[in-house]
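Student: just the structure for this:
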Amino acid sequence: MDLHYLKLFNTVASLGSMTKASEQMHISQPALSIQIKKLEDGLGLKLFNKIGTRLILNENGEILFNYTKQIFQLVQEASNQLTDRKLTISGQITIGGSNTAGSYLLPRIIGSFKQLYPQVNIELHIGNTYEIANLIYNDVLDFAINGGDVAYTTQTQVIPLKEDPLVLVASPNSAYVRPHELLPEDLEAITFIVHHNNSQLYLAYKKAINQLQLEENIAMTLGSIDAIKQAVAADLGLAFIPYSAVAIELERGLLTQLKVKDMQWVYPYNLIYNKSKFISPATLKLMEMVREQLGP
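Tutor: Down below sits the predicted model:
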């Protein structure tokens, strides 16, 4: 039995009138009558008795009507369920973040997102900038937040986000902590604690000391921002670190920001994704939240 014919029959039976049914279904009454006749011919049974101008369901029609009511109730329930599923933000998102973004920016945003959309599972991969860029290129991640100045392939969509102040930090006990701004020449004998030389943080450090016209003088090379902060707090050297990564330590007095006259540095972030990647509704919502909170 054709579902279309059953829908027409169900409407006529519900309204008890060809005229009302044709108006509701936006079909002419003669065309409706022809299609009801085709349904009856296909079944080999009459479904209505005509009394005057009225159509009355006969016994066959009553049996079929009992079923069509159930059929179209189930159709409506299925439609409602699928609509709800389309409107409900759920599913799995796999995102990435370079060391600073992944450790200090994304967790807070993910927490806010999960409060709004608890049915979404989020997997966060943290790596260095080049690893994250490669995972995006290979279509492993839905999207990522990457720090630093990176040359991406044409396959990667790049959306600029905010620039984080790059701050020079020291131990509160450091001899370089002064009540006034430092001059570049005050830093000539300074030793630095830096990230690995294949990282964007190292490149940011190099750019800063070049602007200060300082010779490179590295006391320690460490593989994580947390380790760098611990070494600085122990007064083993100074470091350039994005503000987002040291905000808590500065607020609590565990580290001190040194300001250099007429000098400011920034560390940029970008939202990146593979242009060929399918973006699910959940992923799109999270990307929107990232852009709202980290937008330029």
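
Student: please count neighbours and contacts with C-alpha atoms only from this point.
Tutor: Fine.

Student: let me see the ranges of the helices in the chain.
Tutor: With helices called from DSSP state H, the chain shows them at 3-15, 18-25, 29-43, 59-87, 99-100, 106-116, 129-137, 200-212, 225-233, 243-251, 281-294.

Student: so for E123, which of the ones you listed sits nearest?
Tutor: Between E123 and the helices of the chain, the tightest spacing by CA to CA is seen for helix 106-116, at 9.8 Å.

Student: which other helices and strands contact the closest one?
Tutor: Helices and strands touching helix 106-116, by 3 or more CA pairs under 8 Å, 6 or more residues apart in numbering; DSSP states H and E, are helix 281-294.

Student: what's stretch 150-158 in contact with?
Tutor: Outside of stretch 150-158, the residues within contact range by CA atoms under 8 Å, 6 or more residues apart in numbering are T129, A133, I136, Y137, N270, L271, I272, Y273, N274, K275, S276.

Student: kindly recompute the last result at 7 Å.
Tutor: Y137, N270, L271, I272, Y273, N274, K275 (CA atoms under 7 Å, 6 or more residues apart in numbering).

Student: got a quick ChimeraX command for the buried subset of those residues?
Tutor: Only the buried entries of these go into this ChimeraX selection, using 16 or more other CA atoms under 10 Å:
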select :137,270,271,272,273,274
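
Student: quick one, what contacts I159?
Tutor: So I159 contacts N270, L271, I272 (CA under 7 Å, 6+ apart).

Student: look up how far D149 lies from it.
Tutor: Distance, I159 to D149, by CA to CA, to the nearest Å: 13 Å.

Student: please give the structure of this sequence too, so both can be compared:
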Amino acid sequence: MDQHLLVFVTTVEMGNFSRAAEELHMTQPAVSQYIQALERTVGARLLERNSKFVRLNKAGELVYHHAKEILGLYTRMKDLVDDLSNTASGELTIGASYTYGEYVLPHIIADLRNQYPRIQPRITIGNTKDIAELVAGRHLDIGIVEGNDKHREKIHAEPFAEDAMFVYVSADHRFARQESVDLAQLQEETWIVREQGSGTREAAERMFAALQFRPAHLLEFGSTQLIKESVEAGLGITLLSHWATRKELTLGSLSIAKVTGTPIIRQFSLVTQANPYQTKAMQVFRELVRVRSSFS
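Tutor: This next block holds a predicted model:
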């Protein structure tokens, strides 16, 4: 592994030379020398410096992006070699879209830690678009996303589960007591939806198109939990996954509205980089995901 790249990436992520030196168990002058040597090698200044912090310039952003990829490939190579003779171990970087990441993934990670304590998971939660891009850019080993991925030439997608999505209202909303809800009523409601790029937002837009209406009032929130709290408070109605609403249905704070054309069914997929090599850590994680999806 190129020590210059490791020192550079650590310095950027720690924010200054002194914290990087502490993290790397080096002296501060040694860190500075490594950075200067790397700048001479690439022929450009990479960091804007002052006494308190360092900041990437344009050249630094390019080098940082590729350095992260190179270091990730080195770690992956080492893990693959270790896998030839050892049990599943090492770091596993996992990404998941919000619905799966917040409501299903924690249970899988608990199983993973119990069964394979030598695996060190590192979790990133984001919307579907962001997770797919991080996997495609080799910043994540594996991702779990909803909706359609846009990087098929760079990643492999494997559908593993279907998710049912329903229209949810507060427990005291009139829709909770109706045997059916017509389109005119739906159109006049305030709909609370996720941000663009979210698989949940994509499903809501698909439902609006299928039922041929657009909400008169639309609120966009960046958190499923915030949406649930807002619906409970009577601010509006929403389309959400059954995975995200089990607790609220049990407590009786949310109700499912009987809307023709629902539930909306969407797929969840495991996405990995487009190559045939997988560490044992990735293999056991994939198997745990499949097992969990069989009874979710």
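
Student: TM value for the aligned chains?
Tutor: TM-score of the superposed chains, computed with TM-score structural alignment, normalised by the length of structure 1, equals 0.67; 215 aligned residues with a CA RMSD of 2.3 Å.

Student: switch the contacts of stretch 150-158 of structure 1 over to CSV; also include distance to L39 of structure 1.
Tutor: Shown next, in CSV, are the contacts of stretch 150-158 of structure 1 (distance: CA to CA, whole Å):
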residue, distance to L39 of structure 1
Y137, 56
N270, 62
L271, 58
I272, 57
Y273, 53
N274, 52
K275, 50
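
Student: quick revisit: show me the one of the helices of structure 1 that comes nearest D262 of structure 1.
Tutor: Among the helices of structure 1, helix 200-212 comes nearest to D262 of structure 1, with 10.3 Å by CA to CA.

Student: need the distance between the two termini of stretch 256-263 of structure 1.
Tutor: 17 Å.

Student: residues of it that come out buried?
Tutor: Residues of stretch 256-263 of structure 1 classed as buried by neighbour count (16+ other CA under 10 Å): T256, Q257, L258, K259, V260.

Student: I'd say the last one and P179 touch.
Tutor: Spelled out, that is V260 of structure 1. No: contact criterion CA atoms under 7 Å: V260 of structure 1 and P179 do not qualify, at 11.8 Å.

Student: and the gap between I227 of structure 2 and F175 of structure 2?
Tutor: 18 Å.

Student: residues contacting the alignment partner in structure 1 of A88 of structure 2?
Tutor: Residue mapping for A88 of structure 2 onto structure 1 gives I89, with TM-score structural alignment as the criterion. I89 of structure 1 makes contacts with Y117, V120, P281, A282, as judged by CA under 7 Å, 6+ apart.

Student: not counting sequence-adjacent ones, nearest residue to the third one?
Tutor: Distances taken as CA to CA, 6 or more residues apart in numbering put I89 closest to P281 of structure 1, at 6.6 Å, once the chain neighbours are dropped.

Student: for L255 of structure 1, same thing?
Tutor: Spatial nearest neighbour of L255 of structure 1, chain neighbours left out: S171 (5.1 Å); criterion: CA to CA, 6+ apart.

Student: residue in structure 2 paired with that neighbour?
Tutor: Match for S171 of structure 1 (TM-score structural alignment): S170.

Student: that match and E232 touch, don't they?
Tutor: Yes: between S170 of structure 2 and E232 there is a contact at 4.6 Å, judged by CA under 7 Å.

Student: return every residue with contacts to both of those two.
Tutor: S253, L254.

Student: who's more crowded, these two?
Tutor: Ranked by neighbour count (other CA atoms under 10 Å), S170 of structure 2 and E232 place S170 first, with 26 against 22.

Student: what is the neighbour count of the spatially closest residue to V9 of structure 2 that is not a sequence neighbour?
Tutor: Nearest residue to V9 of structure 2 in three dimensions, chain neighbours excluded: Y64, at 6.3 Å (CA to CA, 6+ apart). Y64 of structure 2 has 21 neighbours, counted by other CA under 10 Å.

Student: thinking again about what came up before, if you compare the helices of structure 1, which one is most tucked away?
Tutor: A comparison of those by mean neighbour count, using mean count of other CA atoms under 10 Å, puts helix 99-100 on top with a mean of 26.

Student: what's in contact with that one?
Tutor: Residues contacting helix 99-100 of structure 1 (CA under 7 Å, 6+ apart): I126, G127, N128, A245.

Student: ok so, going back, and the two most separated of the contacts of I89 of structure 1?
Tutor: Y117 and P281 (11.5 Å).

Student: buried ones in stretch 72-79 of structure 2?
Tutor: For stretch 72-79 of structure 2, a neighbour-count test (16+ other CA under 10 Å) marks G72, R76, D79 as buried.

Student: aligned to the second one, what sits in structure 1?
Tutor: When you say that, I think you mean R76 of structure 2. Counting by TM-score structural alignment, R76 of structure 2 has no partner.

Student: show me the contacts for L238 of structure 1.
Tutor: L168, V169, A170, T191, F192, I193, V232.

Student: what about the second one, neighbour count?
Tutor: The number of residues packed near V169 of structure 1 is 27, by other CA under 10 Å.

Student: from E251 of structure 1, how far off is the nearest residue to it once chain neighbours are set aside?
Tutor: Spatial nearest neighbour of V169 of structure 1, excluding adjacent residues (CA to CA, 6+ apart): Q257 at 4.5 Å. Going from Q257 of structure 1 to E251 of structure 1 by CA to CA gives 10 Å.

Student: repeat for P281 of structure 1
Tutor: Counting by CA to CA, the gap from P281 of structure 1 to E251 of structure 1 is 38 Å.

Student: M289 of structure 1 too?
Tutor: According to CA to CA, M289 of structure 1 and E251 of structure 1 sit 26 Å apart.

Student: now Q119 of structure 1
Tutor: Counting by CA to CA, the gap from Q119 of structure 1 to E251 of structure 1 is 35 Å.

Student: repeat that for E292 of structure 1.
Tutor: 25 Å.

Student: so where do the strands sit in the stretch 51-200 of structure 2?
Tutor: Using DSSP state E, counting those that start in this stretch, the strands of the stretch 51-200 of structure 2 run over 54-56, 90-97, 119-126, 142-146, 155-170, 190-193.

Student: ok, average deviation of the longest one from structure 1?
Tutor: It stands for strand 155-170 of structure 2. Here the mean offset of strand 155-170 of structure 2 against structure 1 after fitting is 0.7 Å, by mean CA distance after the TM-score superposition for structure 1.
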